[in-house]
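Engineer: need a 3D model of the following:
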Amino acid sequence: MYHSNRLRTGRHSQRGNLYLLTTTTCDRHPVFRDVVLGRSVVAEFKAAQMDRWVHSLAWVVMPDHFHWLIELGDSSLEELMRRVKTNSARAINRRRRTSGSLWQTGYHDLALRREEDVRAVARYVVANPLRAGLVDRLGDYPLWDAIWL
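Structural biologist: Modelled structure (predicted):
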């Protein structure tokens, strides 16, 4: 069981640090099987980068969660995740003509050390659809990207 209060314990945001962020939809509902809805999350990733809140290194939007590898810019992790989750939920609820929570409370963040193989972490992120059996080739999955392409 996810305990969002425990996830906040010891959380530290530092500009320029690398983080792997993960969050899930409420009840792990596979909202993003609809690629159009998944693109609402992608739009928020891109908006955060345009506003210099992050530098996106790799991401994947899975049917019920996302993984996002970033270098933190002009925001805190809490501000960033609040923005992405709030704005994407609004857009998706508007498109589906629904209301209510889309995302599970909280998120998971993993701070990476500079000496870690960041490309290996990025490969792990973008290979999620392959490991989940959603596609046979990564190129067949529409909701992922990495700067090393």
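Engineer: alpha carbons only for contacts and neighbour counts from here, please
Structural biologist: Will do.
Engineer: can you show me the strands along the protein?
Structural biologist: 18-24, 54-61, 65-72, 108-112, 144-146 (DSSP state E).
Engineer: another one to check against the first:
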Amino acid sequence: MPNYRRADAEGGCYFFTVNTLRRQPFLIDADVRAALREAIESVRTTLPFAIDAWVLLPDHLHCLWTLPPGDADFSARWKLIKTRVTQQCGDRLMRDEYMTARRKEKRQGSLWQHRYWEHQIRDEHDFARHVDYVHWNPVKHGHVKCVADWPYSSFHRYVKAGIYPPDWVGRVNQRLAGDVCQLSRMAMQSQPAEVQGNKVEFGE
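Structural biologist: Here you go, the predicted structure:
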């Protein structure tokens, strides 16, 4: 059994799904990607976390983070990240018809859905399954036929580390080979530092 060491990290590993408000398709716009990258890097200077996997789609994102030992305050991190992106891109993307009284009162803008989904990773099997889910997502939603064709993903970092082959899973009409976890037998076999940590990759 491979050693998926990030899954049992002391600080806890979490899977997140974050949606734009009413699924507006702006997340892969160049200015939003730049703002998101800057926001994450800024927040991590005071509230560090490791990025184990990430995918950015037009109207939502999925990611896995590992937090430091004794720290489970991911909500503060997301609040700061969302706020910083709204400050940089909110004027261009403002939708007055989406602005409720509550949003106006709290100056929240019209970019982000209030809530997000979080799941604490239980074990190496759960970690592997969610890493695969993150990387397969652009194909699942019909944006590309091959995982490698989607630029806004940590998949390419995993390929460089030799964990996934460039043609992992194959074409969209090819069935996921048995149990989805079987596809992750390669995941995290190399040193964790090669595939997690500090770089935020959303394409150029």
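Engineer: turn the strands of the first structure into CSV, including distance to Arg96 of the first structure and mean neighbour count.
Structural biologist: Formatted as CSV, these follow (distance: least, C-alpha to C-alpha, whole Å; neighbours: other C-alpha atoms under 10 Å):
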stretch, distance to Arg96 of the first structure, mean neighbour count
strand 18-24, 18, 21
strand 54-61, 18, 24
strand 65-72, 18, 23
strand 108-112, 27, 17
strand 144-146, 22, 19
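Engineer: nearest to Arg8 of the first structure, out of those?
Structural biologist: Closest approach to Arg8 of the first structure among the strands of the first structure is made by strand 108-112 (8.7 Å; C-alpha to C-alpha).
Engineer: between the strands of the first structure, which gets nearest to Pro30 of the first structure?
Structural biologist: Comparing the strands of the first structure by C-alpha to C-alpha, strand 65-72 comes nearest, at 8.1 Å.
Engineer: what span of the second structure is that closest one aligned with?
Structural biologist: Aligned by TM-score structural alignment, strand 65-72 of the first structure corresponds to residues 60-67 of the second structure.
Engineer: which residues are in contact with the matching stretch?
Structural biologist: With contacts defined as C-alpha atoms under 8 Å, 6 or more residues apart in numbering, stretch 60-67 of the second structure is touched by 6, 9, 11-20, 23, 27, 48-56, 74, 130-131, 134.
Engineer: at 6 Å what do you get?
Structural biologist: For stretch 60-67 of the second structure, contacts defined as C-alpha atoms under 6 Å, 6 or more residues apart in numbering pick out 11-20, 49-55, 134.
Engineer: please apply the same query to stretch 11-23 of the second structure.
Structural biologist: Outside stretch 11-23 of the second structure, the residues that touch it by C-alpha under 6 Å, 6+ apart are 59-70, 111-113, 116-121.
Engineer: run the last query once more with 8 Å
Structural biologist: Contacts for stretch 11-23 of the second structure (C-alpha under 8 Å, 6+ apart): 6-7, 27, 59-72, 110-121, 130.
Engineer: measure it end to end?
Structural biologist: This stretch, stretch 11-23 of the second structure, spans 31 Å end to end (C-alpha to C-alpha, to the nearest Å).
Engineer: state the span of the first structure onto which that stretch is aligned.
Structural biologist: Residue span in the first structure matched to stretch 11-23 of the second structure, by TM-score structural alignment: 16-28.
Engineer: check the offset of that stretch from the chain's centre.
Structural biologist: 5 Å (C-alpha atoms, centre = their mean, to the nearest Å).
Engineer: just stretch 56-75 of the second structure next, same as before
Structural biologist: Worked out by C-alpha atoms, centre = their mean, stretch 56-75 of the second structure lies 7 Å from the chain centre.
Engineer: one more: stretch 119-137 of the first structure?
Structural biologist: 14 Å.
Engineer: could you tell me where that stretch falls in the second structure?
Structural biologist: Counting by TM-score structural alignment, stretch 119-137 of the first structure corresponds to residues 128-146.
Engineer: show me the contacts for the closest residue to Val126 of the first structure other than its chain neighbours.
Structural biologist: Computed as C-alpha to C-alpha, 6 or more residues apart in numbering, the closest residue to Val126 of the first structure that is not its neighbour in sequence is Val60, at 5.7 Å. Contacts for Val60 of the first structure (C-alpha under 8 Å, 6+ apart) come out as 66-68, 125-126, 128, 143-145.
Engineer: centroid-nearest residue for the second structure?
Structural biologist: Cys63 (2.5 Å; C-alpha atoms, centre = their mean).
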